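Asks: Sequence first, then the predicted structure, then my questions.
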Amino acid sequence: MIRRALLTALLALPLPALAQTGPSFDCARARAWDERNICAFGDLAALDRQIAAAWRAVNERAPEQDRARLQAEQRAWLGERRACQGPVEREAVSCLRRTMRARARDLEAMAQAAPGGGSSASSSAVPTAKPAAAPTPPQTVLRAADCASPAGWAAQRICTVQGMRELDAAVVQEAQTARARFAAQPAVLAEIEAALARYVTQREACARALGRIPVDCLQETMEDMRTALRRRLAVASATTRGG
């Protein structure tokens, strides 16, 4: 009787409610390592739905000339996601989780920055003048930690934990390279500066991260930023060669 009642209750749910428990794809067809793990972990399935929704929003709002770049970035990210597979399952799944969280943040920021991303339905009906060329966005203050007098929790950990100084320097270098590479593309540069601003804030927030080891949180945040910048540069290089 209990089983029958439960089945009846499930069947009474609307289809969207049932669909929201899994990822954005059909787990019965999952073959790749990353897809199988997304199906196996509820939080990864939720992240996958979040990424899929943000990707649709970005793609729908993007100008036609930007869509090839966005598609290339998405393909590069899918390759990066799959590359998390490794001999130690726990570390591989942790990499998968970090990669998906970073992509969700990036896409949602891009969706908000896109035309119509933050506007209401009523305001969209009001005619607007053709926007002027996007100005160069202000740069986020980002420099390597000064270990002679480290300021802030993150800088102190960067200066005292093995390997952190090298990672910090790598992030700063990648940011400088990305700024130079996209100097003539204000829209892309604005996305990068927004990501860097979030990065600086998130580093300090790791000191108060709930349920996580603060130093691990800091390292993951720094690795995520370095990976995101490298992906941007790699996609730009591939697009240039392809063109």
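Replies: Received it, and whenever you're ready, just let me know what you need. Numbering: from 1, shown residues only.
Asks: CA only for contacts and neighbour counts going forward, please
Replies: Fine.
Asks: now the helices for this structure?
Replies: Applying DSSP state H to the chain gives helices spanning 2-12, 15-19, 33-40, 42-61, 67-82, 89-113, 121-124, 153-160, 164-181, 186-205, 214-242.
Asks: list the helices and strands the last one packs on?
Replies: Packing partners of helix 214-242 (3 or more Cα pairs under 8 Å, 6 or more residues apart in numbering; DSSP states H and E): helix 67-82, helix 89-113, helix 164-181, helix 186-205.
Asks: then this one, side by side with the first:
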Amino acid sequence: MKNYFYSIGVILLFLITVSCKKEIDASNEVYSSETLKLKQLTDNVYVHTTFLDTESWGKVACNGMLVIDNNEAVVFDTPSENKVAKELITWIENQKKATIKAVIPTHFHVDCLGSLQVFHHKEIPSYASLKTIKLAKEQGTIIPQHGFHNNFELKVGKNKITCEFLGEGHTKDNIIGYYSKDKVLFGGCLVKTLKAKKGNLADANVKEWSNTVNAVKGKYKDAKWVIPGHGNEGDTSLLNYTIALFKE
């Protein structure tokens, strides 16, 4: 009996150690400069964080998602500045030896497509919702090259990423990205980090925001990681928090 409890204890200790190691590994910062931070979240997914100077909010940290699978990469949301986009592209190509297959802005704000021209100059195709393309044209910024209606799938390596518009919230055009292999959901600015305030509502549909995130939660029930547009990533509790924050 004593040996039995000892064995159980060893197994539990092993499981706790593996779980903690997984959590620690998932938060590893693999690159850091004054303008760009890269954190490895899973085997194939990274969070790229850059910084945007704003009049209302000061210096804001902005997240994007990077998926690298079998030496192919897809970037969700660009840095706002061209020089930082070059820094990100250099890291992907030189350090990961990956070819960037696509860049996907999740809505029309500068923290999503501000440096698209750098990707275009490198002959990296850009894909966005037709709503995003329309709004980008209206504000006179650089325009994504290829448009889709509400859904778009793209193969990266041996797996696929999904882009989808499920309703308005932060903007009229906000989409989410999902990498099914690692069960990572990129919510972008549609999703808030825990304890965040409502933030920039200039182009928001506050009345629909909760409904939209609730639709995301219902469709992507198997998501293990959720990346917001600003702040720390987490699990689906970020979706619950955002729903509650904007619920009327």
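Replies: Thanks, I have it. Just so it is clear, the structure is predicted and the values come from calculations on it, not from any experiment.
Asks: Could you tell me the TM-score of the two chains?
Replies: Remark: TM-score between the superposed chains equals 0.27 [TM-score structural alignment, normalised by the length of the first structure]; 112 aligned residues with a Cα RMSD of 6.1 Å.
Asks: just to revisit the earlier point, I'd like the helices of the first structure laid out as JSON lines, including mean neighbour count.
Replies: Formatted as JSON lines, the helices of the first structure follow (neighbours: other Cα atoms under 10 Å):
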{"stretch": "helix 2-12", "mean neighbour count": "10"}
{"stretch": "helix 15-19", "mean neighbour count": "10"}
{"stretch": "helix 33-40", "mean neighbour count": "18"}
{"stretch": "helix 42-61", "mean neighbour count": "19"}
{"stretch": "helix 67-82", "mean neighbour count": "16"}
{"stretch": "helix 89-113", "mean neighbour count": "19"}
{"stretch": "helix 121-124", "mean neighbour count": "9"}
{"stretch": "helix 153-160", "mean neighbour count": "18"}
{"stretch": "helix 164-181", "mean neighbour count": "18"}
{"stretch": "helix 186-205", "mean neighbour count": "18"}
{"stretch": "helix 214-242", "mean neighbour count": "17"}
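Asks: Tell me which of the helices and strands packed on helix 214-242 of the first structure sits nearest to L44 of the first structure.
Replies: Evaluated with Cα to Cα, those place helix 89-113 nearest to L44 of the first structure, the distance being 6.6 Å.
Asks: picking that back up, right, and the helices and strands packed on helix 214-242 of the first structure - which one's nearest A46 of the first structure?
Replies: Among those, helix 89-113 comes nearest to A46 of the first structure, with 10.2 Å by Cα to Cα.
Asks: now what about that closest one, what contacts it?
Replies: The contact list for helix 89-113 of the first structure, computed with Cα atoms under 8 Å, 6 or more residues apart in numbering, reads 34, 37, 44, 47-48, 50-51, 54-55, 57-58, 61, 77, 80-82, 84-86, 117-118, 191, 194-195, 220, 224, 228.
Asks: related to what we said a few turns ago, how about the helices and strands packed on helix 214-242 of the first structure, which one is nearest L6 of the first structure?
Replies: When these are compared (using Cα to Cα), the closest one is helix 89-113, at 32.1 Å.
Asks: By neighbour count, which bits of whichever strand or helix holds Y6 of the second structure are buried? Give me those.
Replies: Using DSSP states H and E, Y6 of the second structure maps to helix 2-26. Across helix 2-26 of the second structure, burial judged by 16 or more other Cα atoms under 10 Å covers A26.
Asks: packing partners for the helix or strand just after that helix?
Replies: The first helix or strand that comes after helix 2-26 of the second structure along the chain, using DSSP H and E, is strand 28-32. The contact analysis (3+ Cα pairs under 8 Å, 6+ apart) places strand 28-32 of the second structure against strand 37-40.
Asks: following the strand it packs on, which helix or strand comes up?
Replies: That would be, after strand 37-40 of the second structure and using DSSP H and E, strand 45-54.
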